[in-house]
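> Could you look at this predicted model? Sequence included:
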Amino acid sequence: YNVAADIPHTQPVFWLMTTVRERSIAVRAAGAVVPPDLADPKRIAAGAGQYAEMCSGCHLAPGMKRTEISQGLYPRAPELRRGSRLTPAEEFWVVKHGVKMTGMPAWGVTHNDELLWDVVAFLRKLPELTADQYQTLVKSAPKTHDEMMQEMDEGHDGQPHQ
């Protein structure tokens, strides 16, 4: 079987992998407790900053042209500016755990749940944004990605983080 990223899967393999991925995510995300404040503008702004640094290279952003990396991925990363069929719990699970053989990393290895829920909050807002609104929101992020990571590493809330 040719595993080259520039040769699409056969239709049966594509169907099988898509079905397994969708069912696996749904089952594993079912127990997630979704925070009630995903519409909080501060949380959305924080998520915008994270998205710009961590996600836009593959998933793109409003007004952004396809990048070299996004063009070379197979399967192609979903353009999240167009929306998602996933629930917030499913989005969180994917962001935290990644998806094997897709290029989607497991951000939960390096980021705490709070930061990942910020990304999910932003993903819920992303499809509504124009390119200018996106840029404004990214600039309004309370901290840069590096500052958020530094704060997380230092346990700013008095709790150790991994």
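Structure's in. What do you need?

> make it CA atoms for all contacts and neighbour counts henceforth
Fine.

> Would you state the helices of the chain in chain order?
11-29, 41-54, 56-59, 68-72, 88-97, 113-125, 131-139, 145-154 (DSSP state H).

> and the third one, what other elements does it pack with?
Looking back up the chat, that one is helix 56-59. helix 68-72 (3 or more Cα pairs under 8 Å, 6 or more residues apart in numbering; DSSP states H and E).

> repeat for the fourth one
Counting contacts by 3+ Cα pairs under 8 Å, 6+ apart, helix 68-72 packs against helix 56-59.

> I'd like to know how many residues surround the closest residue to Gln50 other than its chain neighbours.
Excluding the flanking residues, the one nearest Gln50 by Cα to Cα, 6 or more residues apart in numbering is His145, at 5.7 Å. For His145, the neighbour count with other Cα atoms under 10 Å is 20.

> quick one: His145 from Arg23, how far?
32 Å (Cα to Cα, to the nearest Å).

> next up, a second structure to put side by side with the first:
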Amino acid sequence: MLLVPVPLRVVGSCLVRMSRPVLRTWMLITQLLSTQNIPAMLAYPEHMSQLMRSTQEHAMPLSNGLLLASLRAVDQQRSRILKGEMIQPYHYLTQEKARLLSPGEIVKMQIEIFPTSAVIRKGNKLRVAISPSNQAQGILNCPRQERAAGGITTIHNSPQYPFSVVLPIVPMAALN
């Protein structure tokens, strides 16, 4: 699991309503057991608050999202875009639009995070945990389980392959 801190500027306390967060990352498959492999990726934001009288941080999961790499195709026309930023990718999620992966191919993943609300206080942090699967929530059917086994997945974060999180935020004043 990869943990990525997300810089977040908050003045005072505010309600952060993440209506449709989107994780954008790049994934490299360096080894597949067959060309039919279908790696998955799970991402979830966590609220990091400082515990009183402690130097350790405590993480509280806020939400999560899941996407099979082979079903990463996005319909730009049906996706929601706000001020030039895609805030809700529309994934086809059909066998006809599935795109298999090849070893050495770097692919862009746009993972929609399920909507949630949270109070993020000044000085607290938001981080994103990335994992190659989530068997408890995203159980694959039997044929896909066989194809998803094995392989090595690398998450990229560089100027050429930037990692980002889009957080549509609704200030508390706008909710009154």
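Nice, thanks for sending it over. It should be emphasised that the depicted structure is a prediction, and the values quoted were computed from it without experimental measurement.

> Got a TM-score for the pair?
The TM-score (TM-score structural alignment, normalised by the length of structure 1) is 0.23; 73 aligned residues with a Cα RMSD of 5.8 Å.

> quick one: the residue nearest to Gln50 of structure 1 and Gly49 touch, right?
Yes. Between His145 of structure 1 and Gly49 a contact is recorded at 6.4 Å, counting by Cα atoms under 8 Å.

> what's near enough to touch Val4 of structure 2?
Each residue near Val4 of structure 2 by Cα atoms under 8 Å, 6 or more residues apart in numbering is listed here: 127-130.

> For the residue nearest to Gln50 of structure 1, give me its contacts.
His145 of structure 1 neighbours (Cα under 8 Å, 6+ apart): 49-50, 53.

> Quick check: ChimeraX command selecting the buried ones in those residues.
Buried residues among the contacts of His145 of structure 1 (16 or more other Cα atoms under 10 Å), as a ChimeraX selection:
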select :49,50
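
> and which of the contacts of His145 of structure 1 is nearest Met152 of structure 1?
Gln50 (13.2 Å; Cα to Cα).

> Relative to Glu90 of structure 1, how far out is the closest one?
In terms of Cα to Cα, Gln50 of structure 1 sits 18 Å off from Glu90 of structure 1.

> still on that earlier bit, mind putting the contacts of Val4 of structure 2 in CSV, neighbour count, distance to Glu46 of structure 2 and secondary structure included?
Output for the contacts of Val4 of structure 2, formatted as CSV (neighbours: other Cα atoms under 10 Å; distance: Cα to Cα, whole Å; DSSP: H, G, I helix; E, B strand; the rest coil):
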residue, neighbour count, distance to Glu46 of structure 2, secondary structure
Arg127, 20, 5, strand
Val128, 21, 6, strand
Ala129, 16, 7, strand
Ile130, 21, 11, strand
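
> and which of those residues is nearest Glu85 of structure 2?
The closest of those, once distances to Glu85 of structure 2 are taken by Cα to Cα, is Val128, at 19.4 Å.
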